[in-house]
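K.L.:
Predicted model follows, preceded by the sequence.
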Amino acid sequence: MTYIKGIELSKRFHFEFVEPLVSKHFPSLRYASALIGAGSEVLGYDTEMSADHDWGPRVLLFLQEQQNSMFEEIFQCLKSNAPEEFYGFSVDLKQTVITSLPRFLKGKLGADISKELQSMDWLTFPAQVLAEIVGGAVYRDDTGQLTRVRKQLEYYPQDIWLFLMASIWNRIGQEEHLVLRSGYVGDELGSSIIASRIVRDIMNLCFLMEKRYAPYPKWFGTAFEKLDCAKELLPILRDVQIAETWKLREEALCKAYEYIAYKHNLMGITDRIDEKVTLFYDRPFRIIQGSKIAEAITKSINDPTIRKLKEKIIIGGIDQITDNTDFLLINQWFNSKNSTERNLLRLVYEKILE
């Protein structure tokens, strides 16, 4: 059996099985068919190893909300006609989801996207989830609704984008001298751990600079290698990771800082910043002064809510606040039962703004 990438396999599944069957039994049905949402194949990172679980020919079918009575009927039609195998791969119809687009998006984002999204909404959306919605492939879209939503979520609004970049620069500014201070007193392990945190921040910053949603840890490095900056930056970041002494770590970090400062200036979103590292007060530690760069970026923010938030604290979005997998998915399992359906993280932001 020859391995077929998931997006291609699902494309064939739609056009060779799903669409002909639905057209025959439900000829007037208007729907969308796509491969989006969870799964390595959605982002194109699946390999032969991926096929050992939760993988196979599948699609998501999106009907109109008023057609919800047909969800089960269509599923049973697909199930009763499905082959045991498709191009040699087992068919499990439980992986083919039939729902409405609003229900799917509410489950993923915890927000009603038929209404205008607020700034605070964007700060609660994990980049991985946004990547799952705009990634993958659409095989049919009779109403155009799915295409419009994917366009709407294609990337962060300008002021959210600026705020997220400022938040990462601020994180770098808070810890860049700690890498060197801990190493200076002989704590090489502690220095290495902090350096790794900064490497991750630099990588996340590069995703933002190139306006790409960063995936979750399994594919983080793989996706980073596809960025334009990776050719220059990857060898430098590897040097940070393998450095055995804080001085070697500092040398590599300085190269990385100066490169991302250079990339920042190319964007033209602030007045030109100094691309050269400087000393941290009178200490023998070289830094890029990330917090000052963060402050420069926030001056370009016009959104009143985000401007008010940045005056309180440059905390960023959910991806900057935590890397806890369950908390990142908080929108999918927590919504208060009041009319605004505010999730827990949004309540935190609102408390900060009081």
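P.N.:
Ah, there it is. Numbers count the residues shown, from 1 in each chain.
K.L.:
For the rest of this, base every contact and every neighbour count on C-alpha atoms.
P.N.:
OK.
K.L.:
Not counting its neighbours along the chain, what's nearest the spatially most central residue of the chain?
P.N.:
The centroid of the chain falls nearest to Ala127 when counting by CA atoms, centre = their mean (1.9 Å). Of all residues not flanking Ala127 in the chain, Tyr213 sits nearest, at 5.2 Å (CA to CA, 6 or more residues apart in numbering).
K.L.:
Tyr155 now?
P.N.:
Closest residue in space to Tyr155, ignoring its immediate chain neighbours: Lys211 at 6.9 Å, by CA to CA, 6+ apart.
K.L.:
Wasn't that neighbour part of a helix?
P.N.:
No. Using DSSP: H, G, I helix; E, B strand; the rest coil, the assignment for Lys211 is coil, not a helix.
K.L.:
from what I can see it touches Glu154, true?
P.N.:
No. Applying CA atoms under 8 Å, one finds Lys211 not in contact with Glu154, separated by 9.5 Å.
K.L.:
So for these two, which residue has more residues nearby?
P.N.:
Counting neighbours by other CA atoms under 10 Å for Lys211 and for Glu154 shows that Glu154 has the greater number, 17 against 14.
K.L.:
Pasting the second one now:
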Amino acid sequence: MNSHDLEQPVPSSKSQHNALGFNSGFNADDFYAGLDRIFAHALGSTQALPYLEEALAGAINSHDEFAELTVISEFLGFDRSHGRHDHAQKLAERALELRNSLGLINTEQGTIILINVATAYRQAGIYDKARQFYELAAKEAEHTLSNTDRQKAALYNNYSMLFSETGDLPSAHDQLIRALELMQLSSPDASKDGDVATTLTNIGLLELQMDDVLQAVDHTRQALDIYTNNPDLQSSAHYTSALAGYAQALFVSGNLSQALDYFEQALGLIKKFYGESSGYYETTAENVQLVRETIASQQSGSQTNGQAEQAAQDQQAQESSISATQRPDTHSRNIQNPKLSGLELSRAYWDEYADQLFSGELATLRSRAAIGLVGHGSECYGFDDDLSHDHDFGPRFCIWLTEEDFATYGKKLQERYTSLPFEFMGYSRSVSSPRGSGRDGVLSIDSFFESITGLSHAPEQAGEEHLWLNLDESTLCAATNGSVFADPFGAFSSRRQGFKNMPDDIRLYLISQRLGMISQTGQYNYARMAARKDSAAMLLCISEFAMNVSSLIFLLNNPVSVGYAPYYKWRFAALRKLSTRMGARLADLCPLLEELTMNPLNDHAQTIMNDICERIVSELNVQKLSDQTFDFLEWHRPYVESHIDSTSPLLHSI
């Protein structure tokens, strides 16, 4: 669960349609009633899209701009929930045109349009435009929406998500606090308000990412108190989320017995509300098992592989900022070599010299520059250790500029960066390897991504399948790893998010490919090579099997949520980290793969591979990618590929 799993709804124009003054050519009530009937009868997957398309075409043909805007407002919500981001962007542009032509600037309805448009851009990963329209909406909302209007609170909740997705956790936290204040103002009784509880849980989960564990425990506890003190609210699905959120905070704080208690309470309710076959139940059940194993391992005096490390890492998520109260004191130059990760060192170095870099004539550039550490290097993956310090390591960070700013200011800013001290907090920049150049300093956004992926922009979600298939997972991992410390303009984060957003059709195709290779190497060729007593070929089968299984685990967990599988050197380190993450799918395969690769010619190797394949089949069934129970993974491929919507022949191998 991340800090915004409990998303507040985006404001809808539905509650505003009477005030918009629709003319007699369009009946808003009839339009909404028809849409409500579709969803009430669970026909949304087949009838909602043609209904909206027909309504929009009718509004356009009748030249009724109010009607057109009404349909667009609902269509944007549909597009967001179905990942139709390209279409949503076109609708967003038209909504802005209609907002102007209908004279809705600085009106309540016009502000709601801005919120919807900003959210469409955010979910499409176009962060610079999303920020532009959230800022405009917030400015207008000060006089168009009252502080007791829940739509104003929803604005700040969604604005918070933008900051969270671009790595600015402190700003994300500020916006959520503002949303909470507005919800409390608008509530008849905040102590009985489920929406207030949801926001408190979101704040607590965000604070876990910021290392503010005490505050996280406090806020998630406050959220749970609202449900505990109001039994009539406990029939809401959000009650289970509040239980799980508090349990997660307790787990990170080290209060394992209470964490287990609340996770088990959540699990019981999820079973009642959703059933044991739901993904929500599966995830929470795995969390319960993880806590139980952690308790057992502590009681035995030693934690199982990676859990102690992950308990600490969960308090500082991969892209978390170091909280202001816990960051290293960068002014204390007498501190010699404190234990810092490369990302922590990089962040501290930026905090120390940010003002110096962007002073004077470059002061205004700071609002358009992105700062962070992404790309090649063990610290970008979060796996650096003492051995990493002998090359391409030390106080450093990247400054990413647009092409225009790079051409105008790049040389001057690089001179300032080069002049910064080579030693900081006891760390010195180590010798650069031949491949280490271009990993830090001032870079254009285009050239940075081109240097890693060969492309300045991510391929389109549809129509460029060949470009997605040319990008290895390890390449995509290098383009999206690390951390972004600041990106007020959002241009870099938007570009980076584009590479994170692997189209689901591509993901499904890769899952099919991995199933084929796992089956070929582990279920067929290994035994044949063993019969031929070809040990070298058996080793290669195991290697291919392990690489494909580890890739499949990342794909089934969805790279949009967990990132991509890195290249071979860090593949197992990343898999261990993923496998100890709460809610991870197929988390139990990592130790089996490690045992297999350490004993590839063992008599039990085939048994281990068979066990792994059986668990993969179960996961395919849980995720409803295949409803078959064949042991042989190759036979599941047609069922997986049947979920691919694209008609491109590149994505249909069978």
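P.N.:
Looks like it arrived, so ask away. Fair warning: this is a prediction, and the values are worked out from it, not measured in the lab.
K.L.:
Counterpart of the residue nearest to the centre of structure 1 over in structure 2?
P.N.:
When structure 2 is aligned by TM-score structural alignment, Ala127 of structure 1 is paired with Glu473.
K.L.:
mind checking how far that match is from Leu136 of structure 2?
P.N.:
Distance check for Glu473 of structure 2 against Leu136 of structure 2: by CA to CA, to the nearest Å, it reads 37 Å.
K.L.:
do the same with Pro638 of structure 2
P.N.:
In this view, Pro638 of structure 2 and Leu136 of structure 2 are 48 Å apart by CA to CA.
K.L.:
Ok, Tyr262 of structure 2 next?
P.N.:
41 Å.
K.L.:
In terms of neighbours, single out the busier of those two.
P.N.:
Just comparing Tyr262 of structure 2 and Leu136: by other CA under 10 Å the higher neighbour count belongs to Tyr262, 21 against 16.
K.L.:
Sticking with that one, tell me its helix or strand.
P.N.:
Assessed by DSSP states H and E, Tyr262 of structure 2 sits inside helix 256-274.
K.L.:
In that helix, which residues are buried?
P.N.:
By neighbour count with 16 or more other CA atoms under 10 Å, helix 256-274 of structure 2 contains the buried residues 256, 259-260, 262-264, 266-271.
K.L.:
again, but for stretch 412-424 of structure 2
P.N.:
By neighbour count on 16+ other CA under 10 Å, the buried set for stretch 412-424 of structure 2 is 413-414, 417, 424.
K.L.:
measure it end to end?
P.N.:
The first and final residues of stretch 412-424 of structure 2 sit 22 Å from each other (CA to CA).
K.L.:
how about the helices of the stretch 201-350 of structure 1, start to end?
P.N.:
Secondary structure of the stretch 201-350 of structure 1 (DSSP state H, counting those that start in this stretch): helices at 217-224, 230-242, 246-267, 290-298, 304-312, 318-321, 325-328, 330-333, 344-353.
K.L.:
Format those helices as JSON lines; extra columns: mean neighbour count and distance to Ser191 of structure 1.
P.N.:
As requested, the helices of the stretch 201-350 of structure 1 are arranged in JSON lines below (neighbours: other CA atoms under 10 Å; distance: least, CA to CA, whole Å):
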{"stretch": "helix 217-224", "mean neighbour count": "15", "distance to Ser191 of structure 1": "22"}
{"stretch": "helix 230-242", "mean neighbour count": "17", "distance to Ser191 of structure 1": "11"}
{"stretch": "helix 246-267", "mean neighbour count": "18", "distance to Ser191 of structure 1": "7"}
{"stretch": "helix 290-298", "mean neighbour count": "20", "distance to Ser191 of structure 1": "18"}
{"stretch": "helix 304-312", "mean neighbour count": "16", "distance to Ser191 of structure 1": "29"}
{"stretch": "helix 318-321", "mean neighbour count": "18", "distance to Ser191 of structure 1": "21"}
{"stretch": "helix 325-328", "mean neighbour count": "15", "distance to Ser191 of structure 1": "25"}
{"stretch": "helix 330-333", "mean neighbour count": "18", "distance to Ser191 of structure 1": "32"}
{"stretch": "helix 344-353", "mean neighbour count": "14", "distance to Ser191 of structure 1": "31"}
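K.L.:
of all those, which lies closest to Asp141 of structure 1?
P.N.:
helix 330-333 (24.9 Å; CA to CA).
K.L.:
Just tell me what Ile371 of structure 2 corresponds to in structure 1.
P.N.:
In structure 1, Ile371 of structure 2 lands on Ser33 (TM-score structural alignment).
K.L.:
could you point out which element follows the host helix or strand of its match?
P.N.:
Take DSSP H and E as the rule and Ser33 of structure 1 turns out to sit in strand 32-35. Following strand 32-35 of structure 1 in sequence order, the next helix or strand is strand 60-63 (DSSP H and E).
K.L.:
ok, residues contacting the next helix or strand along the chain from that next one?
P.N.:
From strand 60-63 of structure 1 onward toward the C-terminus, using DSSP H and E, the following helix or strand is helix 71-81. With CA atoms under 8 Å, 6 or more residues apart in numbering as the test, helix 71-81 of structure 1 has contacts from 18, 21-22, 63, 93, 98-99.
K.L.:
Now, those that are in strands?
P.N.:
Using DSSP state E, the subset of those located in strands is 63, 98-99.
K.L.:
Pipe these into JSON lines and attach neighbour count and distance to Lys226 of structure 1 per row.
P.N.:
What follows is these, written out as JSON lines (neighbours: other CA atoms under 10 Å; distance: CA to CA, whole Å):
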{"residue": "Leu63", "neighbour count": "22", "distance to Lys226 of structure 1": "35"}
{"residue": "Ile98", "neighbour count": "21", "distance to Lys226 of structure 1": "33"}
{"residue": "Thr99", "neighbour count": "19", "distance to Lys226 of structure 1": "33"}
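K.L.:
quick one: which of the residues you listed is nearest Gln289 of structure 1?
P.N.:
Within those, the smallest distance to Gln289 of structure 1 is 48.9 Å, found for Thr99 (CA to CA).
K.L.:
Against Ser430 of structure 2, how distant is the residue mapped onto the closest one from structure 2?
P.N.:
Per TM-score structural alignment, the equivalent position to Thr99 of structure 1 in structure 2 is Leu443. Remark: distance between Leu443 of structure 2 and Ser430 of structure 2 (CA to CA) = 21 Å.
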